[in-house]
Every structure is written in structure tokens, then in C-alpha cells.
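Undergrad: The following block contains a protein sequence and its predicted model.
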Amino acid sequence: MNLKYIGKDKEEKKVIDLGDNVKIGDNNFTIIGGPCSVESRSQIEKIASYLSEKNIKILRGGAFKPRTSPYSFQGLGFEGLKYLKECGEKYNMKIVSEILDPRDVEDAIDYVDIIQIGSRNMQNYTLLKEVGKVNKPVMLKRGMTATIEEWLMAAEYIALEGNDNIILCERGIRTFDNYTRNTLDLTVVPILKALTKLPIIIDPSHGTGVRRLVAPMSKASAAVEADGIMVEVHFSPEEALSDGHQSIDFRAFDELIEETNRVFDCISGIK
């Protein structure tokens, strides 16, 4: 595997510095939280307020939503990005959100701190090249059927354009089993840490698609020394406009934070 950029100097691990002392990959365990979709100003405001109280520094939320069905909620677009930015400024939080179209990148960078490339766009090379030209960190999700090599080569497309501020995100892959939405592949953490200098975030919400499995897989992510997790949180998951079945409520998120940090502290103490 010819990794000219993301494999270079892999012993010196990449730290993504978002400013205001918010870093990913700095020997800490970053917890990113927020709803699958931004549904309204009041909805994202309520969630951001809660997350801020829990000292969560990075807010996730989908403004552009690539959905399997064209009849499903597609997101609020730039209106949703505006709501996210408002919350980020009010609660001093960094924003991560997905961009689907290369033509939207230039305008979107004013609203987000991390550009997310979703699973369906992992091999959208035009989009990868475009985000590689901007001075913003990029979270690259693994394609649902992608091999590790294909995933890393997609990251190389971004780095080749000059932007190596890349966060890899494992969000589960499609296998023969259909009990869970995807199969969360935690073996990628030690593999990627051996191959690249980039930080690795785990998405246990999409990785399982099952609400009760999010907390156990979050703890497992800390145990295998991932650099953090990205979890879907909603005050009323049953009423969420997208992926409510894999979102957890505030009470469950409280427990997840406490238990996952305990595992991380334990692993850190062993090292």
C-alpha cells in the first residue's frame, strides 16, 4: 500500500487542533455528540445546551442528509448549517457536519469546523479533491463496503491536494449479518494506528444501528484505544426525523460518558 502522505512520519501522530484547546488525537478520548439531523433551531439549541453542560466540545448534526429513500427527510441544507453555527458560537462548541456536493464546499466552510465526508461519498473523488484544497479538518467516514486500503487511498486523495488534517471515522461495514444495521469493525483501530499518522474516531450509532448497543461499543472503542467516538443524541429519539432507532436520550448519554471515560482512564493507567 503506497501511502505517500498519511503514512509518512506515522510515528509522529497527527493531532487535529480545532482551537480553544479542542484537539483530536492528543492522547485523549474525544466524545462528539449531537442529533443525526438538524430538524429546527429549537431542537438543535436544546441538544447543544445539554451537551455543553456535559463539557462536550464538538457538536455534530446533519444539514445535508443523503437518504436511501428519496421520500425521507433530506435535511435543512444551509439553514441547518446556520443553526449549527449559532449554537457553536453561543456554547463555544466546534461543529462537524456533512457536505455532499463539491459546489457547496466553499460556502460551507464558513459554518463548520470539521467537514464530514459520509460513507456514500468516500469514493466521490471530485469531492475529496475539493475538500483537500481547503484549510479545514476533514472527517472521512469509511464506505459501507470499503476495504481498509480503499479507505486509506480515499484519504490520500484529500492529502494529495495539500490538506492532511484528516480524521478517519469507522462507521461499520455491510456484512452477511443483518441483526445490526452494520458490523462495527474495531480491528481497524490498531491496524490504522500501525499504518497511518491519522486519528481514528468510532461511530457506534451507525456502526450498530441499535440504541442499546451504542454504549457497549463506545466502551469497546475506548478499550481498543480509538481517539474518540461520535454518538447520535436526541432528547426524544422516538420523534427524531432520521435514525431515531440508533439515537440515545440524555439520560443514556450521561451514563455513556461516565462509563466510557472510566474505561479510557483505566486503559491509560495500564499504558
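TA: That came through, no problem. Numbers count the residues shown, from 1 in each chain.
Undergrad: hey, let's count contacts and neighbours off CA atoms from now on
TA: OK.
Undergrad: residues contacting residue 3?
TA: Residues in contact with residue 3, defined by CA atoms under 8 Å, 6 or more residues apart in numbering, are 152, 153, 156.
Undergrad: ignore the last one, residue 32
TA: Residues in contact with residue 32 (CA under 8 Å, 6+ apart) are 56, 57, 58, 59, 60, 228, 229, 230, 231.
Undergrad: again, only this time at 7 Å
TA: Applying CA atoms under 7 Å, 6 or more residues apart in numbering to residue 32 gives the contacts 56, 58, 59, 60, 229, 230, 231.
Undergrad: If we ignore the residues flanking it in sequence, what's nearest the second one?
TA: Sequence neighbours aside, residue 94 is the residue nearest to residue 58 in space, at 4.6 Å (criterion: CA to CA, 6 or more residues apart in numbering).
Undergrad: Check it against this one:
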Amino acid sequence: MIVVMRSNCSDENIEHVLTFLKNQGLTGHPSVGAERTIIGVLGSVGPSGAPGGLGGINPTLGENLESLPGVESVLRVSKPYKLASREFHPEDTIVDVPTACVSEGVVHIGGNAVIMMAGPCTVETEKQLMTTAEAVRKEGAVILRGGAFKPSTSPYGFRGLGEDGLKLLAKARATFGMAVITEVMTPTDVPLVCEYADILQIGTRNMQNYMLLDAVGRTQKPVVLKRGMSATFEEWLLAAEYVLSQGNPNVILCERGIRTFEKATRNTMDISAFPLIERLSHLPIISDPSQGTGRRDLVGPMSLASIAAGTDALLIEVHPNPDEALKDGAQSLTLDQFQSLMPEAQAVARAVGRTFITG
């Protein structure tokens, strides 16, 4: 349910509505737009308008809300995800990430700008990480990606350096001024990863790990939520709802390809996700064409297509020597390939009326 306030309503009117909702066992979430304020109503509301679990105390909730001062109308929301929906939050969400390498000291994910996040899939050695970080920063990447904890389909695959990898990422951040995005895999790891990371990444296998989603939701760190490899848009947005419902508004969706019958690519990159998510949700959305295709020869074309379709950032895997990478070398760009991609990405951004922030 959404309460639409009149354009001339007062702060007292809004507070009155919030108090009324609280007394009904519901929670109101105000969203202030350019023209008017709307209040999203969270809680179990039955078909008659009565709060669920309250024995139908107020069977005319909608009518009573509409009678309050300053209220223009009351609308029902059909989406099962509320906080993530465009209906609840008409204005785009912009997620700010402190980044020393840009003049403002912060990059904004969402809106008209596009940014580059790049680095190795997995932190292997100090030399590998620092070489990659220096190269991608030189070309304009503003956020450094790198896995310290890595899930692996096989229990015998490389699973990351753990805290030692986090320390190396922190060293690279101090050296090159880039913010750090890295994956967190369990609720117990969240405090540790928060000490080192600027953005917490939830991988595809953990998209529906609800205890982990609750844990990152209790932080105020930006969270990149990757789409599950077999997830629908609704399931993906409901996963985002878990984070939002814990009080963390800084959620960034990430399209990274889905599993289909096709075997020529590791995953099938769903370019339709970008314009469709923009219609369904106010949250920013970014693209991971490395995981999305599993092939370095396709990373460049899919990066350009993602920008044209509306991505707010690219998340690219880069390695000094991909053929010797301990994990996912086949989808990692060489340093030269990344250098070639950046001017092309900036040109496409300009062509569709967007800016590309590099520093």
C-alpha cells in the first residue's frame, strides 16, 4: 500500500500518517520526490485493508488513511517486493562510494554516470594484485574488484587467500586510491570483510542466503547483489528486499548472466535486465560481462551492449597473465585488452548521452 501525500502537505501531516500507521502495527517509509512525498506501508495488509495478524481491527484502513490531513490518495501495490519497487520509491537511488582517486572523493553509482570496476577475479599474490590495480587505475577504473574468499564448484579449486587477501586489497586501495569491492560468503565473515571492503558483494550462489542478506542489511555498506544463476527478476528483487528491510538502502543489483541450455558460453548474459529493472525498481544496476559470458573475447562486446542498455557500471575481470590465473582465467581480460576496452566504453556512453567517470 502507498499513501500519496498532497504537494502542499506539511511535515506534521506526514508525521501524523506515520504515527497512525504505527498504531495499526504497520511501518511507514517516506520517500520525498521532486513534486510530492509518498509513504510506503510495510506490513501484512489483508484484501479488505485490515492489517494481518490484528484480527481485522481496522477493516477500512485505506479509507481512514485517505481522511487524514494532507493525504491525496491511497494505492495498493501489486508487487511482492515493496522497498525495492519503483512504486514505493519513484526517484532513482544513488549509492555513494568514497573513492580517493576521483576529484570529488566519492563516486555515485546510479543516475547518468557510468563507472568502471575492474581487477582480478581472485587475489593470488601481492605482485599480481598490485600490477593489475596499477594498470586498471591508469586506464580510468575507480573501483578495484578482487576476491579474497571465493566459492568454487569443486572443493579442490582455489578458494582464496582469506584475510591475507583482504589485507592486500587494503594495501592496493591505499596505494592507488581506489575503493574495494570483494565478496562476503557467510554471516560470520561480514564484520571482518567490512573492516577492509568499501562494497560488499553477494555472489550468485548466495543470492538467496537469507541469513547473509540480513547480516549485510544490518550494515550501511553498499551491497552489490548478483542475480542468482537461475533467478527470476522477482526472486532477485525479493532478495534485495531482505537487505533493504534491515535498514540498508545502499543496494546495487548486478546482472551476471543466467544458466540456460546454451553451452557455447558459460552463462547467457541477459541484456534485457537493464531496461526492465529500471522500470521495476529504483535501485542501480551494474553489469558483470566476465561472469556473464565466461569468455574474454565476448567481454568487450557485452560491455558495450550493457552500457547502451543502461548499466550504471561495469564489473570486469582483468589479470596480468590470464592463462596462468588460479581461477577464471578464460574470462579475464589481459591488461592490453582492458586498455583497448576503456575508450570504446567511454565512446558508447557519450553516444547514449551519459558520462563516464574516470577520475
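TA: Cool, got the structure. Just so it is clear, the structure is predicted and the values come from calculations on it, not from any experiment.
Undergrad: before we move on, the earlier item: please tabulate the contacts of residue 32 of the first structure in CSV, including the columns distance to residue 206 of the first structure.
TA: Formatted as CSV, these follow (distance: CA to CA, whole Å):
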residue, distance to residue 206 of the first structure
56, 20
58, 18
59, 16
60, 13
229, 11
230, 9
231, 9
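Undergrad: Looking at those, which one is closest to residue 261 of the first structure?
TA: Distance to residue 261 of the first structure, by CA to CA, is smallest for residue 229 among those, at 11.2 Å.
Undergrad: What residue in the second structure is paired with the residue nearest to residue 58 of the first structure?
TA: Superposed on the second structure with TM-score structural alignment, residue 94 of the first structure falls opposite residue 179.
Undergrad: Run through the residues that contact that match.
TA: Neighbour list for residue 179 of the second structure: 98, 99, 142, 143, 144, 173, 198 [criterion: CA under 7 Å, 6+ apart].
Undergrad: for residue 136 of the first structure, same thing?
TA: Taking CA under 7 Å, 6+ apart, we find residue 136 of the first structure in contact with 113, 114, 115.
Undergrad: can you tell me how far residue 157 of the second structure sits from residue 316 of the second structure?
TA: Using CA to CA, to the nearest Å, one obtains 21 Å as the distance from residue 157 of the second structure to residue 316 of the second structure.
Undergrad: rewinding a little: got a winner among the contacts of residue 32 of the first structure for most neighbours?
TA: For the contacts of residue 32 of the first structure, the largest neighbour count, defined by other CA atoms under 10 Å, is 31 neighbours, found at residue 59.
Undergrad: can you confirm that residue is in a helix?
TA: No - if the criterion is DSSP: H, G, I helix; E, B strand; the rest coil, then residue 59 of the first structure is strand and not within a helix.
Undergrad: aligned partner of residue 11 of the first structure in the second structure?
TA: Under the alignment (TM-score structural alignment), residue 11 of the first structure maps onto residue 90.
Undergrad: In the second structure, which of the contacts of residue 32 of the first structure still touch?
TA: Retained in the second structure (both residues aligned by TM-score structural alignment, their matches' CA atoms under 7 Å) from the contacts of residue 32 of the first structure: 56, 58, 59, 60, 229, 230, 231.
Undergrad: Next up, identify which helix or strand the closest residue to residue 112 of the first structure other than its chain neighbours is on.
TA: Distances taken as CA to CA, 6+ apart put residue 95 closest to residue 112 of the first structure, at 5.0 Å, once the chain neighbours are dropped. In this structure, residue 95 of the first structure sits in strand 94-98 according to DSSP states H and E.
Undergrad: In the first structure, which residue range corresponds to whichever helix in the second structure runs longest?
TA: If you go by DSSP state H, the second structure has its longest helix at helix 335-351. Aligning helix 335-351 of the second structure against the first structure (TM-score structural alignment) gives residues 250-266.
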